[in-house]
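1. Need a 3D model of the sequence below.
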Amino acid sequence: MNIREGAALAHIIIVGGGAGGLELAVRLGKRLGKRGKARITLVDACRTHLWKPLLHQVAAGTLDSHADEREYFALARSNHFHFRLGRMLDLSRETKEIYLAPTLDGDGKELLPQQAIQYDHLVLALGSQTNDFGTKGAKENCIMLDSLKAAERFHQKLIDQCLRAQTQQQTAGTGRFTVTIIGGGATGVELAAELHMTTKILSNYGLVNFDPEKDLRIVIVDAAPRLLQMLPERLSAAVAKELRSIAIEIHTNERVIEVTQEGVALASGQFIPSGLVVWAAGIKAPDFLNGIDGLESNHLNQLIVKNTLQTTQDPAIFAIGDCAACPQGEGLPNVPPRAQSAHQQASCLADSLCRLLEGKSLQEFHYKDHGSLVSLGNYSTVGSLMGAIASGSVFIEGTLAKWMYWSLHKHHQVAVNGWFHTWLSTWAETIDRVRNPRIKLH
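-> From the prediction side, this is the model:
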């Protein structure tokens, strides 16, 4: 679509305000919205944004979510795009409309009615949700760590249990409170380390009856042969060694067959009594995307896209991030569902949409794997960097790895907030660490 003077502005709708969707909205707002070349609208079911890789810190209490959340309405105003509150239900390719479910207030009353919004170009950046693979009892008895609400719920349950230990003298045979984490990927591993660190700090805040070494048991269960199965074996071995050194139990090659109120049943016949169970074993795109209005999708509900990030059945609809099945090349797996993937796709698609409105061809997306980093709280950070040498990867750990892990979050903040606001917020975080407790106690 070429831009002509006096013609109606092209309307680009981005559904999903995660890492990829928000970065794309900010880029397009600055390049198109600010100059009156297109109308940019971001749609999300939540009013605030939190970088998803931080959820395990919110759950453990080492990060106060309110300090890192950003209001979509404020971001829209400062970055020249529009924000619509709502959860996408469906779309019509024929009329080029998306449909949003009614939004309810805290009392369950209708706040916003069902909405229909027309688009010229649609970008689906809906991210992913936890995939329990149909495991019996998982939905009812696990916390799925895929949203801010779930992370805060987990944290509250953890604090409640610590308070019980403080006020109730345990009797012999009562046993330890067990947190079982199903999934040995980055989320499960990082959560386990953060939990261990959190409970040690809690015992220093006057909870004299709570001894994390005696009263808390942390268990990781994974069906794969090793932790971090998708990452280099050396990195996996280093993480497992560090976790075992702080008494975290690791059960690999163990498939969960049922989760009950009492604990976790494994295919091997073992049963792990558990007071709190977190499911972090797999992801899938939202269910409603599966075959939505004839678009091609896979078994994980991801929309299948071309190298241009366009869906295979409709050139006006794009998908990025975890909800997209994006090819890397013949014989290679799809682009992995990581924050760096969403960031790279947002950057590429911003350029492509600007080119499209100028009547030029779309760019092809080429994923560049920059490596992986896994944080184990204050204990350690390990990772592998790709492209640092002519071939292969470089294994890093310790202070350098911690600094690089921290810089990933800052890179996202710069993309969304700009250098100056990121610099200010970093100083504010430093002051808060001195002023506030090291963990959230409520």
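2. For the rest of this, base every contact and every neighbour count on C-alpha atoms.
-> Will do.
3. all helices in the chain, in order from the N-terminus.
-> Counting by DSSP state H, the segments of the chain that form helices are 19-28, 55-60, 65-68, 72-79, 138-141, 148-167, 186-202, 212-215, 233-245, 339-357, 399-417, 419-435.
4. Asp107 is nearest to which of the ones you listed?
-> helix 148-167 (16.7 Å; CA to CA).
5. Distance to Lys368 and mean neighbour count added to the helices of the chain, as TSV?
-> As requested, the helices of the chain are arranged in TSV below (distance: least, CA to CA, whole Å; neighbours: other CA atoms under 10 Å):
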stretch	distance to Lys368	mean neighbour count
helix 19-28	16	27
helix 55-60	25	26
helix 65-68	28	14
helix 72-79	27	17
helix 138-141	35	16
helix 148-167	29	18
helix 186-202	19	23
helix 212-215	41	15
helix 233-245	19	16
helix 339-357	8	20
helix 399-417	15	16
helix 419-435	24	12
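6. To compare with the earlier structure, here is another sequence to fold:
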Amino acid sequence: MPASGKSYQLVIVGGGVAGIEIATTLGRKWGPARRRGKPAPEITLVDADFAHVWKPILHTIAAGTRDVAQQNLAFVKQARDAGFAYQAGALAGLDRAAKAIVVAPLHAADGRLVIPERRIAYDALVLAIGSEANDFGTPGVKDHCRTIDSRREAIAFNHEIRTRMLQSVAFEQPLSIAIVGGGATGVELAAELIQLLDISTGLGAHGLSGLMTVTLMEAGPRLLAGFPEDISAATERRLTAIGIKVMTNAKVSAATEAGFTLADGSEVAASLKVWAAGVKAPGLLADLDGLEAVRSNQLAILPNLQTTRDPAIFAVGDCATLKPAGAAHPLPPTAQVAHQEARHLVLHLPALIDKGTPIPDFAYHDMGMLVSLADYDAFGSLGRLGLFKGITFRGRLAQFSHEMLYRSHQQKIFGFWRGGIVWFLDWLNARVRAPIKLD
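-> Model (predicted):
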């Protein structure tokens, strides 16, 4: 607990699925008391970006089938509305002895210093800084491949794909796109790019359909390895049917300017290359003032989500690893896990702060998995709990379920009524604006 007369400082690093939900929910809980002059914990959210976008839709922003301007949630405005403070900047270090984090300086695009390096004190710290692409040390990936792990990367990819498409039509040059990674991100991005192609052709880019190709490569024997086998097989058939070349057992040994070299020595030509073959936590966490981390840079945490070496520091979402009792593998780096962990802290942090009540162990509930192939199809599994466990489904029900995950997240951060209004505005914009980003 802080010294007498000093407000309790809860600092959250990372404004992704978990970070924004924790800051928003607890901000609304404690904000009214602070406004009335009563003592209440103060929350500070730190993020290197200026806006939140739900990570599972980044592939649609990258393809331009969803406009990022409509999906941005500015941290400054959310902080004002929900009752927390926002600090712009990336995590640069940690001083556990002083209970403070170091925030990197913020520079403008032209290199000018905007905000210098600073320290932010905490009484409790929640690390929720997400993940980034894992190239597994594959030569050439950093130099020749694009990744889509953040809002900025998705926007940059969208600018690049639109430029390449215009050049392809203008000069009648082939545009070959290759995606490495047959997980949900790679599969969904491939489908969105075909939808981008179909819409562009309908808007007048008739020559593009014979010039643009999409190849999806997976090192393992099937796509969507974490899904039931029937969904994997059906997904591969559907992707092939809409024009995507699917390659399984295609392990990439190197990326080059011309494309990819496979382990068997064969070459896959690609003018635009995307790496979506795995994730790891940011390298900073590998040696963050003595906190325990695993090989993928993820922080090791106890069942109650505290880090193993510091009870004042929690880690949630993709940047943390937790293997439940009796489980064969750690929890996957998914939005579902991040949301449930965030909910656990939202429920139990107040009692810890107010009364010193220990946080109970976190229990994960597998609610199933969903994958959307743009407007072409969708597949889902109901998970391992309940009466209908293991049942798979597809089509409109799966598409609606996939969309509802996003709408549920929006309602958590906007509230019920504002979340409904945002959903209506998205529906309205879809009917009055171009179906793909053109500006």
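7. sorry, back to before: now the helices of structure 1 in a markdown table, with distance to Pro225 of structure 1?
-> Shown next, in a markdown table, are those (distance: least, CA to CA, whole Å):
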| stretch | distance to Pro225 of structure 1 |
| --- | --- |
| helix 19-28 | 31 |
| helix 55-60 | 23 |
| helix 65-68 | 34 |
| helix 72-79 | 41 |
| helix 138-141 | 22 |
| helix 148-167 | 27 |
| helix 186-202 | 15 |
| helix 212-215 | 27 |
| helix 233-245 | 11 |
| helix 339-357 | 25 |
| helix 399-417 | 25 |
| helix 419-435 | 39 |
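8. To Leu91 of structure 1, which of these lies closest?
-> The nearest among those, by CA to CA, is helix 19-28 at 17.9 Å.
9. Could you list every helix and strand in contact with that closest one?
-> strand 10-15, strand 38-44, helix 339-357, helix 399-417 (3 or more CA pairs under 8 Å, 6 or more residues apart in numbering; DSSP states H and E).
10. ok, now which ones touch the spatially most central residue of structure 1?
-> Centroid-nearest residue in structure 1: Lys52, 3.1 Å away (criterion: CA atoms, centre = their mean). When contacts are counted by CA atoms under 8 Å, 6 or more residues apart in numbering, Lys52 of structure 1 is found next to Gly18, Ala19, Asp146, Ser147.
11. In space, what's closest to the third one - neighbours in sequence excluded?
-> For Asp146 of structure 1, ignoring the flanking residues on the chain, the nearest one in space by CA to CA, 6 or more residues apart in numbering is Gln129 at 5.8 Å.
12. After alignment, which residue of structure 2 pairs with that neighbour?
-> Following TM-score structural alignment, the counterpart assigned to Gln129 of structure 1 within structure 2 is Glu132.
13. so how far is Thr256 of structure 2 from that match?
-> Taking CA to CA, to the nearest Å as the measure, Glu132 of structure 2 falls 21 Å from Thr256 of structure 2.
14. just Val180 of structure 2 next, same as before
-> With CA to CA as the criterion, Val180 of structure 2 and Thr256 of structure 2 are 13 Å apart.
15. now stretch 41-54 of structure 1: which residue numbers in structure 2?
-> Under TM-score structural alignment, the match for stretch 41-54 of structure 1 is residues 44-57.
16. ah, wrong one, I meant stretch 148-165 of structure 1
-> So stretch 148-165 of structure 1 sits over residues 151-168 in structure 2, by TM-score structural alignment.
17. after superposition, how close is the matching stretch to structure 1?
-> Aligned to structure 1 and superposed, stretch 151-168 of structure 2 gives a mean residue distance of 1.8 Å (mean CA distance after the TM-score superposition for structure 1).
18. Excluding its own residues, what touches that stretch? List them.
-> In contact with stretch 151-168 of structure 2 (CA under 8 Å, 6+ apart) are residues 52-53, 55, 58-59, 61-64, 68, 146-148, 173-175, 208, 211-212.
19. give the contact list for Ile12 of structure 2.
-> Gly19, Ala23, Ile43, Thr44, Leu45, Val46, Leu125, Val126, Leu127, Ala128.
20. re earlier: how close does the residue nearest to the centre of structure 1 sit to Arg338 of structure 1?
-> 10 Å.
21. Which residue in structure 2 aligns with Leu100 of structure 1?
-> Match for Leu100 of structure 1 (TM-score structural alignment): Val103.
22. on that earlier part again, what about the helices of structure 1, which gets the closest to Glu254 of structure 1?
-> Across those, closest to Glu254 of structure 1 is helix 186-202 (CA to CA), at 14.9 Å.
23. Look up how far Arg96 of structure 2 lies from Ile43 of structure 2.
-> Ile43 of structure 2 is 18 Å from Arg96 of structure 2, by CA to CA.
24. Please list all residues in contact with Val374 of structure 1.
-> With CA under 8 Å, 6+ apart, Val374 of structure 1 has these contacts: Ala186, Glu190, Thr381, Val382, Gly383, Tyr405.
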